[in-house]
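K.L.:
Attaching a predicted model along with its sequence, questions to come.
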Amino acid sequence: MMENPETDTAALRRLRRAQGQLTAVIAMLENGRDLREVVIQLAAASHALHRAGFKIISDRLRRCILAEQGATCADHITEEQLEKLFLGLA
């Protein structure tokens, strides 16, 4: 079940884009395509993955901030854990 359909949809769209780009990279390598084209496509896939990760983390962070204002937050996360999540995407 999606907790925030709008954010989850955006993250899923980015993940599917990255999946398609990775499929394209594999095909490009199998077909001996130019290195520059492969690297450009690989960079695009990496960027899409990072954007999806930041979207997911920022949404959960927003919900936890709202929880401090009276809503509920299922994600109990420390500042150190949050920092590690962000750095994992850097």
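P.N.:
That came in fine, so what should we check first? Residues are numbered from 1 along each chain as shown.
K.L.:
hey, let's count contacts and neighbours off CA atoms from now on
P.N.:
Will do.
K.L.:
Could you look up the SS state of the residue of the chain positioned farthest from its centre?
P.N.:
Of all residues in the chain, G32 has its C-alpha farthest from the mean position, at 28.9 Å, by C-alpha atoms, centre = their mean. Classification of G32 by DSSP: H, G, I helix; E, B strand; the rest coil places it in coil.
K.L.:
List the residues that contact it.
P.N.:
Contact analysis of G32 by C-alpha atoms under 8 Å, 6 or more residues apart in numbering lists nothing.
K.L.:
Below is an additional structure, to be compared with the one above:
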Amino acid sequence: MQLDAEVMTAIGNRTKRAHGHLGKVVSMMEDGADCRDVALQLSAVIKALQRTGVVLVTDGMKACFETGRDLEDTELKELQKLLLTLA
């Protein structure tokens, strides 16, 4: 599935934000921050990346459906597998 540039830019921005938050987690760990605070920030990074993955896959599905092209069973199974890896 191929996504248009606008969608990829939005997904790239989400990924960059998560990257920034992950950098904060590393800094917190290096600075000896409380493990609860680190875990909370890490949880936010994980959730942001999972949501980014879901947006990526669902926008890809949307692009496929908008073309009016019927997806083959193998393509549907591949999309399902992708979504399950993000669950």
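P.N.:
Good, I have the coordinates. What you are looking at is a predicted structure, and each value in this text was computed from that prediction instead of being measured.
K.L.:
How alike are these chains, TM-score-wise?
P.N.:
The TM-score (TM-score structural alignment, normalised by the length of structure 2) is 0.83; 84 aligned residues with a C-alpha RMSD of 2.1 Å.
K.L.:
so how far is I26 of structure 1 from the residue farthest from the centre of structure 1?
P.N.:
Distance of G32 of structure 1 to I26 of structure 1, computed by C-alpha to C-alpha, to the nearest Å: 10 Å.
K.L.:
how close does A43 of structure 1 sit to R62 of structure 1?
P.N.:
Computed as C-alpha to C-alpha, the A43 of structure 1 to R62 of structure 1 distance reads 28 Å.
K.L.:
Look at those two and report which has more neighbours.
P.N.:
More crowded of A43 of structure 1 and R62, by other C-alpha atoms under 10 Å: A43, with 15 against 11.
K.L.:
if we can go back for a sec, quick one: the residue farthest from the centre of structure 1 from P5 of structure 1, how far?
P.N.:
Look at G32 of structure 1 and P5 of structure 1: by C-alpha to C-alpha, they are 40 Å apart.
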